[in-house]
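Participant: Here is a sequence with its predicted model. Questions after.
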Amino acid sequence: MVSRIDRERVVETALRLLNEGGLDGLTLRRIAKELDVQAPALYWHFKNKQELLDEMATEIFRRLFRSRLAGGGPGPDCRWPSWQEMLVRTCTTLRQELLSYRDGGKVVAGTRMTDDTFAGPLELFLSSFTAAGFPPADAVTAWWTAYNYTIGLVIEEQSVHPDPAHPEVRDPAYDLADRESRLGAAYPLAARAGRQMFGDVEESFHAGLRLIVAGIEATYVRGKGSAGR
């Protein structure tokens, strides 16, 4: 029975089922049923759901680095015109990849990579900063800040638009008109904020990313010579 499946097939099936039912609906029992095996067969490959999620997150990054970042991202000879361009491109691509999986942000957040897939791209991302004059510690802080902003925003975005197959469909719980009606009289600024936070999420993402880039420039670049060039 065990020989009928391997880790790769389990993960591939899990990612497909993730898009059908989301993270809450993804169970080892459901995966086993889809693979037409008994649930204990999966424990030869994954001790628990967290181990499976770690491998799923790693596979998402493998696919990201193999495809979407491969052309404009971390190939062995990749160079960006500036660290600003690198940061915007990589975070934008990361967001797009995570949005292609239902609850993709939640799957990746807090998981541990099961191999060193991330190390090569991360080396190039950080090198883009250090080549511009950033000390290594500042390079890490700058990248980590933008990365976590992207992951966090994707989690929020996917709570509003949960189905990657229909990204235009909004969860009924995020009815902006209803929100404004409830809050408007007592909390006018909070009421109007909803349109910006939950309306055009694409623009909100890029606006926030611009603020991060500007913050990095203001914090690490001014008065520090070559950094930012």
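Facilitator: Received it, and whenever you're ready, just let me know what you need.

Participant: For the rest of this, base every contact and every neighbour count on C-alpha atoms.
Facilitator: Will do.

Participant: what about the spatially closest residue to residue 44 that is not a sequence neighbour, neighbour count?
Facilitator: For residue 44, the nearest residue in space outside its immediate sequence neighbours is residue 2; the separation is 7.5 Å by Cα to Cα, 6 or more residues apart in numbering. A total of 13 residues lie near residue 2 under the criterion other Cα atoms under 10 Å.

Participant: pretty sure residue 2 is in contact with residue 41, am I right?
Facilitator: Yes: with contact defined as Cα atoms under 8 Å, residue 2 reaches residue 41; the gap is 5.5 Å.

Participant: ok, back up a step: how about the residue nearest to residue 44, what does it touch?
Facilitator: Under the criterion of Cα atoms under 8 Å, 6 or more residues apart in numbering, the neighbours of residue 2 are 41-42, 44.

Participant: then this one, side by side with the first:
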Amino acid sequence: MAPQRTPKLDRRLVADTALRLLNELGLDGLTLRAIAAELDVKAPALYWHFKDKQALLDEMATEMMRRMTAESAQGTHPTTDWRQAYRVTMSTLRAHLLRYRDGARVYSGARFTDTSYAPGLEASLQLLTRAGFTLDTATRAWYTGYTYTIGYVVEEQAMGPNPFDGTEGYDLDARAQRLAAYPLAVAAGRAMFQDFDQGFEQGLKAVLAGAEATLLPH
């Protein structure tokens, strides 16, 4: 019987394996040693491709972007409405981050290793500048929505139920007991840490309205 051939080790394979393990282990449990074991290689073999864990996270974020870009391209319906495009762009980003355990933490601060992000960014900026934004204000409007989305999902994944291991989210009853003397803070917690879909949409609507009111020349 011929021995089973091991796929050639490259950056894409390592990143793909790391993303798969991420859903099992979480970001804190994801190590180069665990990835090497999954690939049936010695850990030092990975250092030929990634100098450290941050370099690996950059490639993982880039692979997430590649997948999102490819999927979005298949279902793209061009629009000249910059507001609709803005909402769709940020909602799509959130949906893709949520596919991965700690996905937003991986994505936050990553330096992409290729230009797969560029076509979408270029298209967004073109649409915003055609709507009347200057390049500077278009950039600020887009980046504000982008950072809002990533930050929201970081909190959502930290405080909400974890679909990957079945753990429940923030214990709001225990929080309410601690804050019994502060009824408004108790009520605010239930608004912040429940129905993350509605919370995201309300916040994104506020970001969009703010961008239009303060950055779009009138």
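Facilitator: Nice, I can see it. Keep in mind the model is a prediction, meaning the values are calculated, not measured.

Participant: and the residue nearest to residue 44 of the first structure, how far is that from residue 150 of the first structure?
Facilitator: Here residue 2 of the first structure is placed at a distance of 38 Å from residue 150 of the first structure (Cα to Cα, to the nearest Å).

Participant: How about residue 138 of the first structure?
Facilitator: For residue 138 of the first structure relative to residue 150 of the first structure (Cα to Cα), the value is 19 Å.

Participant: out of these two, which sits in the more crowded spot?
Facilitator: Legend: neighbour count by other Cα under 10 Å for residue 138 of the first structure and residue 150, higher for residue 150 (23 against 17).

Participant: so the more buried one, which of the three states?
Facilitator: Here residue 150 of the first structure takes the helix state, with states given by DSSP: H, G, I helix; E, B strand; the rest coil.

Participant: got it, and residue 175 of the second structure?
Facilitator: If you use three-state DSSP, then residue 175 of the second structure falls in the helix class.

Participant: Alignment lookup: it to the first structure.
Facilitator: Counting by TM-score structural alignment, residue 175 of the second structure corresponds to residue 179 in the first structure.

Participant: With residue 10 of the second structure instead?
Facilitator: For residue 10 of the second structure, the aligned residue in the first structure is residue 6 (criterion: TM-score structural alignment).

Participant: What distance do you get for the closest residue to that match other than its chain neighbours to residue 84 of the first structure?
Facilitator: The shortest distance from residue 6 of the first structure to any residue other than its chain neighbours is 7.2 Å, reached at residue 45 (Cα to Cα, 6+ apart). The span separating residue 45 of the first structure from residue 84 of the first structure equals 41 Å under the rule Cα to Cα.

Participant: Tell me which of the two has more neighbours.
Facilitator: Set side by side, residue 45 of the first structure and residue 84 show unequal neighbour counts under other Cα under 10 Å, the larger going to residue 84 at 19 against 16.

Participant: which ones are touching the aligned partner of residue 195 of the first structure in the second structure?
Facilitator: Using TM-score structural alignment as the criterion, residue 195 of the first structure maps onto residue 190 of the second structure. Remark: with contacts taken as Cα under 8 Å, 6+ apart, residue 190 of the second structure is in contact with residue 172.

Participant: pretty sure the match of residue 175 of the second structure is touching residue 191, no?
Facilitator: Yes: here residue 179 of the first structure lies in contact with residue 191, judged by Cα under 8 Å, at a distance of 6.7 Å.

Participant: Settle it for me: which of these two has more neighbours?
Facilitator: Legend: neighbour count by other Cα under 10 Å for residue 179 of the first structure and residue 191, higher for residue 191 (19 against 16).

Participant: how about the nearest residue to that one, chain neighbours excluded?
Facilitator: For residue 191 of the first structure, the closest residue by Cα to Cα, 6+ apart turns out to be residue 180, at 4.7 Å.

Participant: For burial, what's the neighbour tally of the one you found?
Facilitator: The number of residues packed around residue 180 of the first structure, counting by other Cα under 10 Å, is 19.

Participant: and if you look at residue 137 of the first structure?
Facilitator: The local packing count at residue 137 of the first structure equals 10, with neighbours defined by other Cα under 10 Å.

Participant: secondary structure element for it?
Facilitator: For residue 137 of the first structure, the enclosing helix or strand under DSSP states H and E is helix 136-160.

Participant: Quick check: that helix compared with the second structure, mean distance?
Facilitator: Between helix 136-160 of the first structure and its aligned partner residues in the second structure, the average distance after superposition works out to 0.3 Å, using mean Cα distance after the TM-score superposition for the first structure.

Participant: what range in the second structure does stretch 26-40 of the first structure sit on?
Facilitator: With TM-score structural alignment applied, stretch 26-40 of the first structure matches the range 30-44 in the second structure.

Participant: Quick one: end-to-end length of the matching stretch, please.
Facilitator: Across stretch 30-44 of the second structure, first to last residue, Cα to Cα, it's 16 Å.

Participant: Likewise for stretch 102-110 of the second structure?
Facilitator: Using Cα to Cα, first and last residues of stretch 102-110 of the second structure are 13 Å apart.

Participant: just to revisit the earlier point, what comes up buried for the helix or strand containing the match of residue 195 of the first structure?
Facilitator: Residue 190 of the second structure belongs to helix 183-192 when elements are defined using DSSP H and E. Of the residues in helix 183-192 of the second structure, those with enough neighbours to count as buried (16 or more other Cα atoms under 10 Å) are 186, 189, 192.
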